[in-house]
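Undergrad: whatever this is, show me its structure:
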Amino acid sequence: MSVSEGKKTMKEKFMAEIKKVAQQATKMTPEELKFSYKGILYPSLLCSEATFQAMEKLDAREDDVLIVTYPKCGTNWTIKILHEMLFEIHNKEPTLDQAMLEFGKPEKYEYLNQQPSPRVMSSHITYENIPKTFFEKKTKMLIILRNPKDTAVSYYHFSNNNPVLPSYESWDLFFKDYITGNVIYGSYFDFTLQWEKHIDDGNILVLTFEDMKADLPKELKKICDFYGLALTDEQIKLVQEKTTFSSMKQNSTKSHGNLGNVFFRKGEVGDWKSLFTEEQSKEVDAQFEKYLAGTKLGNMINYEKYCTF
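TA: Purely as a prediction, here's the structure:
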C-alpha cells in the first residue's frame, strides 16, 4: 500500500467513526449524552472513565505539542496551524483520529506511544487533569483563550448542531448552564483560572483567538519561536493561507465530513451581541470581575475591548 493510499484509508476510517458516533447519538437523551468524572461533565460517546484512567499513564515526550483550550476557543484552528507547520518542516501528515487527548478508547494510548515525534495533541481538560508526565517532561503547551461571551454563543450553536452534545431549546437555557458551569467541560472561569496559576512555569505560551484574528502572521511567528520551528517567511505565509477561517471552512467537508459547518460556523469576534441580553452581559461581567479581573490571563483577554456593548 502506498503512503497516499494509507493516508486515504486512515481518513476514511476516521470519517466512518464520526458517522457511527453521530448515529448513536440520535438514539440518546440529552442526559445520556453526558457523564461526570471528578465533578466535570464530559460527552459520554467520546470520553469514558476507563479512558481517563488510562490517559493518566500516557508517556509524554519533551517534543510533544499539546494544545489546550476551553471548547470553542480555536481548538481546530490551532491544531490545523501546528499540523501545517510540521508538514512544512518534517513533511509529517496529521494523525486525525488521535488529536483530542481524552477522546476514544483506552487502547488509543498504546497507538499514541508508537507514533513518531513530534506528536500534535489537544485537549479541553483542566490543568489538574493533564497527565503528570507532561509536566515531568516539561512538554511545551499552547493555551488559546477567547473572550467568555463569544465563547458562550459559539458553544451554544455548537451544542445544538453537534449530535454528540446535549442540545438546548433556547439560548436562555444554555446560558443558565454556561454561567453556572453546568455544561460539558465545566466552567469557563474555573478552567481559565487554573491555568492562570501556572502561566509562568516556562513551558506555556498563551495566545488569544482575538489576536489571531487581528494579526495571524504575528501570532504564527510566536508559535514558531515557542516550539523552535525554523519556518521561513515564505513557509509562514503558506501556513497562513491554509489556516484562515475562510480557507478552513471551505475545506471543512474534507476535514470533518458532514460536521464541517458545525466546527467552522462563523469564527467572528463580537458575535455575542446577537444573543446576549443586557442582564446576561452583566452576569458574565460579574463572573469575570470575580475570577479573572486583574490577572495576567484576564488582561490578555482584553475584556473591556471585546465584552462591552
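
Undergrad: from now on I want contacts and neighbour counts done on CA atoms only, so please keep to that.
TA: Fine.

Undergrad: was I right to think residue 184 contacts residue 41?
TA: Yes: contact between residue 184 and residue 41 holds when scored by C-alpha atoms under 8 Å: they sit 4.8 Å apart.

Undergrad: near residue 180, how many other residues are there?
TA: Neighbour count for residue 180, taken as other C-alpha atoms under 10 Å: 13.

Undergrad: how about it, nearest residue that isn't a chain neighbour?
TA: Using C-alpha to C-alpha, 6 or more residues apart in numbering and skipping residues adjacent in sequence, the residue nearest residue 180 is residue 187, 6.9 Å away.

Undergrad: give me the number of residues near the one you found?
TA: Neighbour number of residue 187 under other C-alpha under 10 Å is 20.

Undergrad: follow-up on the earlier one: neighbour count: residue 184 and residue 41, which is higher?
TA: Taking neighbours as other C-alpha under 10 Å, residue 184 and residue 41 compare with residue 184 leading, 23 against 19.

Undergrad: pull the contacting residues for that one.
TA: By C-alpha atoms under 8 Å, 6 or more residues apart in numbering, the residues touching residue 184 are 34, 40, 41, 42, 43, 165.

Undergrad: how much space between the residue nearest to residue 180 and residue 181?
TA: 4 Å (C-alpha to C-alpha, to the nearest Å).

Undergrad: for comparison, sequence B:
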Amino acid sequence: MTERTCFTYKGIPLPTMGYSEESLSYMENEFQLLDDDVVTVSYPKSGTNWMLEILGLIWHDGDPSWVQSVLMSDRSPWIETASGLNVALNYPPPRFLTTHLPFQLFPKSFLHSKCKIIYVMRNPKDVLVSHYHFAKFFQPLEEPGTMEEFVEKFLNGNVIYGSWFDHVKGWMKMKNRPNIFFISYEELHQDLRGSVKRICYFLGKELDSHQLDEVVKYASFQIMKDNKMSNFSQIPEEYMNHKKGKFMRKGICGDWKNHLTVAQSEHFDHVYQEKMQGVGVTFPWD
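TA: Coordinates of the predicted model:
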C-alpha cells in the first residue's frame, strides 16, 4: 500500500481521504448508538448500497421518492468518515447508519444498545473482483496492479478495512445477539421478495403485498443504476474518475469466474479453507 492513499488505524488500513484518527477515535469510544438506530454493516463491495436502497424503500412503504431525492450518503451516513459522522450526529432519529468497520473498531456503545444491525456478506471471490474494478477508478485507493498481485493483497488483508476473513469472523461471533441480522448478497439475489419480508420482520415493520412489490421493483439493479442519488454518479471527480468506470457495474453473482484463473481460484480456496476453519457456519457460496 502506498503512503499516499492509506494510513493504519489500530492495524486496519484506511484511506487518508475523508478519514481521520480523531473522528475514528470519537466514533469508537464516544459515539452513542441509539436504540432505534438501524446500522448496515459489511465488508466493502458486499452489497452495502443495495441494502441501503432496500432499507430506504422499506421505511417509506415502497414509495421511491425519498431514495430518489436524497443522496445515499445523507440517508445512511458512513460513521467512520469525518463527514458521515457529522451527518449522523445531526440526524433526527430513527437513524439509518452505515459502516464497513470490523467489530473491534465499532462503537463501544453498541454493547449497551438495542440498535439493530444488518450484516451483509458476499462470496469473497466476488468481493475481490468487485474491489479490483472499484480500485481502478476510486481515487482514494491505490491502483490495484495485476489481478495476480491483487489476489495476494486481498488474501493477506493488505486492502482497505483489512482482512475479509477477520471481518466476517469478528462479526459472526455476535450471531447469537437478537439485534443482529445476517444476510448474504446471494440470498438477496435468489429471493429478493422473501429477503425483504425477512428484513421487515427483523425491523418490526409491516408491509402489505403491494408495498412489498414496490420495494422489490425499485431495489432492482436496473432502477438503482439509473437512480442518481444511489449510483455514485454525483460523487466529485476528486474521489471518483467517472471516465474509468461505473460504481454499479454488473450486480451479479459468480462474476469471479470471468476474472480468476483456475490456479488463482484454487489458491483462494486453499487459503479460505484454512482461515475459515472452525467458523461453524455454512455460507451460500460454500
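
Undergrad: what TM-score do we get after superposing?
TA: Here the superposed chains carry a TM-score of 0.87, computed using TM-score structural alignment, normalised by the length of structure 2; 272 aligned residues with a C-alpha RMSD of 2.3 Å.

Undergrad: what do we get in structure 2 for the residue nearest to residue 180 of structure 1?
TA: Aligned by TM-score structural alignment, residue 187 of structure 1 pairs with residue 163 of structure 2.

Undergrad: can you pull out the strands in the stretch 151-300 of structure 1?
TA: 204-208 (DSSP state E, counting those that start in this stretch).

Undergrad: wait, I meant the stretch 1-150 of structure 1
TA: Using DSSP E, counting those that start in this stretch, strands in the stretch 1-150 of structure 1 cover 34-37, 40-43, 65-69, 120-123, 141-145.

Undergrad: test my guess that residue 21 of structure 1 contacts residue 44.
TA: No: between residue 21 of structure 1 and residue 44 there is no contact under C-alpha under 8 Å: 10.6 Å.

Undergrad: ok, these two, which is more surrounded?
TA: residue 44 (19 against 14).

Undergrad: identify the residues contacting that one.
TA: Residues near residue 44 of structure 1 by C-alpha under 8 Å, 6+ apart: 32, 33, 34, 35.

Undergrad: tell me the spacing between residue 164 of structure 2 and residue 45 of structure 2.
TA: Counting by C-alpha to C-alpha - residue 164 of structure 2 and residue 45 of structure 2 are separated by 11 Å.

Undergrad: one more: residue 72 of structure 2?
TA: Counting by C-alpha to C-alpha - residue 72 of structure 2 and residue 45 of structure 2 are separated by 16 Å.

Undergrad: ok, now residue 1 of structure 2?
TA: Between residue 1 of structure 2 and residue 45 of structure 2 the computed distance is 19 Å (C-alpha to C-alpha).

Undergrad: more neighbours, those two?
TA: Between residue 1 of structure 2 and residue 45, counting by other C-alpha under 10 Å, residue 45 is the more crowded of the two (20 against 15).

Undergrad: so how far is residue 284 of structure 1 from the residue positioned nearest the centre of structure 1?
TA: Central residue of structure 1 (C-alpha atoms, centre = their mean): residue 75, 2.9 Å from the mean position. Note on residue 75 of structure 1: its distance to residue 284 of structure 1, by C-alpha to C-alpha, is 22 Å.

Undergrad: got a list of what the residue lying closest to residue 56 of structure 1 once chain neighbours are set aside touches?
TA: Nearest residue to residue 56 of structure 1 in three dimensions, chain neighbours excluded: residue 131, at 4.8 Å (C-alpha to C-alpha, 6+ apart). If you count contacts by C-alpha under 8 Å, 6+ apart, residue 131 of structure 1 has them with 55, 56, 57, 58.

Undergrad: who wins for neighbours among these?
TA: Most crowded among the contacts of residue 131 of structure 1, counting by other C-alpha under 10 Å, is residue 55 at 22 neighbours.

Undergrad: isn't the match of residue 187 of structure 1 up against residue 152?
TA: No: judged on C-alpha under 8 Å, residue 163 of structure 2 makes no contact with residue 152 at a distance of 11.4 Å.

Undergrad: ok, how many other residues are close to residue 20 of structure 1?
TA: Other residues close to residue 20 of structure 1 by other C-alpha under 10 Å number 11.

Undergrad: which position in structure 2 aligns with it?
TA: Residue 20 of structure 1 maps onto nothing in structure 2, by TM-score structural alignment.

Undergrad: for residue 20 of structure 1, give its distance to residue 114 of structure 1.
TA: 26 Å.
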